[in-house]
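> from the sequence below, what's the structure:
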Amino acid sequence: MYKTDFLVLGSGISGLSFALKIAEKYKDATVTIVTKNEIDESNTKYAQGGIASVYNQSVDTFEQHIEDTLVAGDGLCDEKVVRMVIKDAPTRIQELIDWGTRFDTNKKGTFDLGKEGGHSQNRVLHYKDITGGEIERALIEQVKEADNINYLTYHYAIDLITEHQAQKKKTKRNSKLSCFGAYVLDAKADVVKTFVSKFTLLATGGSGQVYTTTTNPEVATGDGLGLAYRAKAEISEVEFIQFHPTALYNPGEYPAFLISEAVRGFGAKLRDFKKQKFMHRYDDREELASRDIVARAIDNELKRSGAAHVYLDCTHLDFEKFQAHFPNITEKCASLGIDIRNDFIPVVPASHYICGGVNVNKKAKTSIKNLYACGEVSRTGLHGANRLASNSLLEALVYSHRAFLNASKKYAKVNMPDNIPVWNDSGVVKNMENILITHDRAEVKTIMSNYVGIVRSDERLLRAERRLKGLYEDNKRLYDHSELSIDLCELRNLITTAYLITQFSKNRKTNCGGFYNLDLIGN
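Next up is the predicted model:
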């Protein structure tokens, strides 16, 4: 059994920034970060576009950013949350800069602010086309210098510890529960460790791996949703899946390489299989419409034509400026024989971001006492039915700060029970058929992509529900009687996440934002 004051599950922008603030404020506190891969492997690392904030107040205002967010969220944003996050943005981003994060500047020495779909002004801070990687670099350097932060790689959270384990009694979803830490699989030592903690932060990232085509790294398997659901935390609005309109079409590459939203903000145009422009038929903003509109437009063009992809045209853009702004995208295209000065880039939509998640209030508190959630795993009310581009890193920063503030107030008052049982794996045997795990994982992806994708229907959702129920039963038998592995635990969370997305989709009766059901047209 391991005791720590603060247990952080995940090593993206929200988990690392929370850990740094706690470690700085409480020098005598122990902070433990567990992450299932290398410390820098997270959705944050792969964020290309940037982080939105009102910096040039001579042309931009908080009200404009607020309005853009509300419009993108299609009526489901919590306006109080939107105002809180956007007005707090400059302060939180300054903290990133103080920690060593670099953002691109122009010849005048001010921030080179980009513009992305849904934004009415240039307000996206970026570092070339690897903004997330730059943020990760800076934060990890700070974490490694902190004496009271212990980070454990290749450690995978299996389940949260609540009264269900501590007192060995059944609990209901609306019970008043507390979190006491988590059971964590040390993958290299092949042992389950019991981490008892005063506070636990879910910062586990996204769920893109439930789909066949995704921009998310392989670690994005819905682990936080699975953990929270089994612990009986409140979850909502997971039916709103944001599909990024422009992932590079390159069969066999997984995950899909992202062609940043900022490329369209830079002036790139979408073209159909006949190489004709088409976005003017769907929205007056054309390529700068919100992601849900652009993704559905491309999906419609693909189904109408039967083509495998559409094109992104950058041939008319200033190549030197483009290359300076998007060096990795330029290099990636060139490696595939695509010269963006003369060739169109083949693109398709790919699952990118889940807008709902574990319910939290404005203090980042979940429905379970002493359990916080930040970043993509959470549902804060900022995004509503559709995330405005480059608001996600911002949300993670603001809510990790809110979690830090609230946990700080309660730190000295929390006492831990002494009757928490260690993990019991008696009676399990080594699973000799890993093919079952890989087969079921592929089946989850196929089900979700075919039936619970950009466009859904009642019949598709029913089929998904039936097939996922069968997979759940099969996986439960395997899980209950097998030695644990990360692959097996990830499959359990993928199935749980897929089932939740399907159930919430069945229950939604109106189309909005990232949710679109053919049987609800007109509602």
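> from here on, contacts and neighbour counts on C-alpha atoms
Noted.
> and Tyr451, what does it touch?
With contacts defined as C-alpha atoms under 8 Å, 6 or more residues apart in numbering, Tyr451 is in contact with 457, 460-461, 463-464.
> got it, and Ile420?
165-167.
> can you flag the buried ones in those?
Listed as buried from the contacts of Ile420 are 165-166; burial here means 16 or more other C-alpha atoms under 10 Å.
> here is the second sequence; please produce its structure so I can put it next to the first one:
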Amino acid sequence: MSIAVVGSGIAGLTAALHAHETGHAVTVFTKGALGDGCTPHAQGGVAGVYGAGDSPAAHAEDTASAGAGLSDPDAVDVLVSEGAARITELIARGVAFDRAGDGTLLLGREAAHSAARIVHAGGDATGAEIARALTAAARAADIEIVEGAFLVDLLLAERAVRGVRILLDGVVVDRPADAVILATGGAGQLFAHTTNPVGATGDGIAAAMRAGAAVADLEFVQFHPTILAGGAPFLISEAVRGEGATLVDEDGHRFCFDEHPDGELAPRDVVARAIARRSARQGSPVRLDASALGAGRLAERFPTIDRVTGQRGFDWSRETIPVTPAAHYLMGGVVTDLDGRTTLDGLFAAGEAARTGVHGANRLASNSLLEGAVFGARAAAAAARASAAITSSAMDLRVGAGSDREHPQDAGHAAAAFARETLQQLMWENVGLLRTDEGLAEALTTTRAWQAQAPAPASIAEHEDANLLLLAAATASAALARTESVGAHFRERSLIGAR
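Predicted coordinates:
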């Protein structure tokens, strides 16, 4: 039977390889080139290797704690119990994780982890190494790969997903399949400042919404605390703080301890908000001080960061560097069960596009690559079982009927002219790190007005804009509905109530 995988990061390629190895015909549709997306940009590692005094139970406890009590305990148990097998599998597929002189895996520690349990590759190039190995494995297998394929919509027969509609070389093409696995990543391009590549426009989540699939937790957007301020966004891995780097204000004060007893190693949402508040107070970026690690250690452990900071004019072995938060990871997405099944028959999801329940309100560092590998494999197994049960017959295929542009109740709102940059700034200011009732309401009203005025999309850029608008409105709506502050979702006191 045929399985379509949309996306070619760690979740998509893991799913494709597993489905292929169970004897199914697999086609990978990827928006750019094979292996593009967020995975090759991941500097952090893969959590899940347990040394002396550590255990899956401790990893689960750290994951639940970072998730602010909203993680699904069953999903977390799957993650930590199957993580070691998936890491072993990555090694077998050719991923060269960093090792000590005696050949054992080097284990690192990052914020909110109680032990060193994270494997890396190339120091700070883990994602690039994983993408390299999985891309090579996919090309070596008998897997059809369609590059430059933009997902327009899902094909439906009744309420079952039976293929994809793609835009390829300017032509719309329908590709039927017995099952579809979405692994299209998140929607970091909703925000003016993001670590995500330009293609992270939420295409899979939006297509699933139009088809009628349930989504959840879109309000939980993780903002990475430390992006090099100035110039193109460049992430300074959390592992740098795990190795002992500190965050200081203009007076040299380690202000993170004012917010949390773990200081720089507090959960990401806490550190990101602390940075945002202190930067606003002093009117300039805070600084990351890694000088105590020394030039040799920084170059060895973080070669990519060492190279880029040098190119930007900094010697971070001798001086502090300016950092600022940026949108990084979406904890919500298409609702799935423990096997990647969505609320639509024939549709599965894995990776950042999925809401597995693992992350709750905030993702623990280095759990994202692990989640992609673990649940990508599980989604492939479930999709293979589901597609094998389908008997071939003529099907009346159609695309999702849900509209992302029909909001007549908001059509009269006097919104500024739409541009993607305007949307991104609106979301950054009103649905970013610090949220208010008024800001969220303004974002929702404005995005719905833009949806009502938008023409039917034709080009890839227009389809991306439509997807971003759909997700922007859904994110603002979800954030308005969750009135309490929890994890990455932080509600400041209403301006009206403060008067």
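> quick one: TM-score?
The TM-score (TM-score structural alignment, normalised by the length of the second structure) is 0.93; 478 aligned residues with a C-alpha RMSD of 1.7 Å.
> need the contacts of Ile420 of the first structure in TSV (columns: distance to Asn415 of the first structure and secondary structure).
Formatted as TSV, the contacts of Ile420 of the first structure follow (distance: C-alpha to C-alpha, whole Å; DSSP: H, G, I helix; E, B strand; the rest coil):
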residue	distance to Asn415 of the first structure	secondary structure
Gln165	17	helix
Ala166	14	helix
Gln167	16	coil
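> identify, from the contacts of Ile420 of the first structure, the entry nearest to Met448 of the first structure.
Checking those against Met448 of the first structure with C-alpha to C-alpha, the nearest one is Gln165 at 32.3 Å.
> going by secondary structure, the nearest residue to Tyr2 of the first structure once chain neighbours are set aside is in what exactly?
Nearest residue to Tyr2 of the first structure, sequence neighbours excluded (C-alpha to C-alpha, 6 or more residues apart in numbering): Phe195, at 4.8 Å. Element membership for Phe195 of the first structure (DSSP states H and E) is strand 191-202.
> then Phe243 of the first structure?
Here Phe243 of the first structure is covered by strand 241-248, with elements defined by DSSP H and E.
> name the helices or strands packed onto that strand?
helix 291-305, strand 345-354 (3 or more C-alpha pairs under 8 Å, 6 or more residues apart in numbering; DSSP states H and E).
> what do we get in the second structure for Ser305 of the first structure?
Applying TM-score structural alignment, one finds that Ser305 of the first structure aligns to Gln282 in the second structure.
> any idea how many residues pack against Ala140 of the second structure?
9 (other C-alpha atoms under 10 Å).
> could you measure from the equivalent of it over in the first structure over to Ile521 of the first structure?
In the first structure, Ala140 of the second structure lines up with Glu145, judged by TM-score structural alignment. Separation of Glu145 of the first structure from Ile521 of the first structure (C-alpha to C-alpha, to the nearest Å) stands at 55 Å.
> same thing with Lys410 of the first structure?
48 Å.
> in the first structure, which helix is the longest?
Identified as the longest helix of the first structure according to DSSP state H is helix 458-481.
> next one: whichever helix or strand comes after that one to chain centre, how far?
Next helix or strand after helix 458-481 of the first structure toward the C-terminus (DSSP H and E): helix 486-507. Centroid separation between helix 486-507 of the first structure and its chain, computed with C-alpha atoms, centre = their mean, to the nearest Å, is 15 Å.
> mean shift between helix 486-507 of the first structure and the second structure?
Compared with the second structure after fitting, helix 486-507 of the first structure has a mean deviation of 0.7 Å; criterion: mean C-alpha distance after the TM-score superposition for the first structure.
> where does that helix end up in the second structure?
Counting by TM-score structural alignment, helix 486-507 of the first structure sits on residues 460-481 of the second structure.
> and the matching stretch, what's buried?
Quick answer for stretch 460-481 of the second structure (16+ other C-alpha under 10 Å): 460, 463-480.
> which residues does the aligned partner of Glu259 of the second structure in the first structure contact?
In the first structure, the residue matched to Glu259 of the second structure (TM-score structural alignment) is Tyr282. Contacts for Tyr282 of the first structure (C-alpha under 8 Å, 6+ apart) come out as 293, 297.
> any idea how far Ile293 of the first structure is from Tyr282 of the first structure?
8 Å.
> check Asn370 of the first structure too.
In terms of C-alpha to C-alpha, Asn370 of the first structure sits 38 Å off from Ile293 of the first structure.
> trace the residue nearest to Tyr2 of the first structure over to the second structure, please.
Counting by TM-score structural alignment, Phe195 of the first structure lines up with Arg175 in the second structure.
> kindly provide the distance from its match to Leu154 of the second structure.
10 Å.
> any shared contact partners between the two?
163-165.
> could you count how many residues lie near Asn434 of the first structure?
As a burial measure, Asn434 of the first structure scores 10 neighbours (other C-alpha under 10 Å).
> quick one: map it onto the second structure.
Checking TM-score structural alignment: Asn434 of the first structure goes with nothing.
> residues touching Asn434 of the first structure, list them.
Per C-alpha under 8 Å, 6+ apart, neighbours of Asn434 of the first structure: none.
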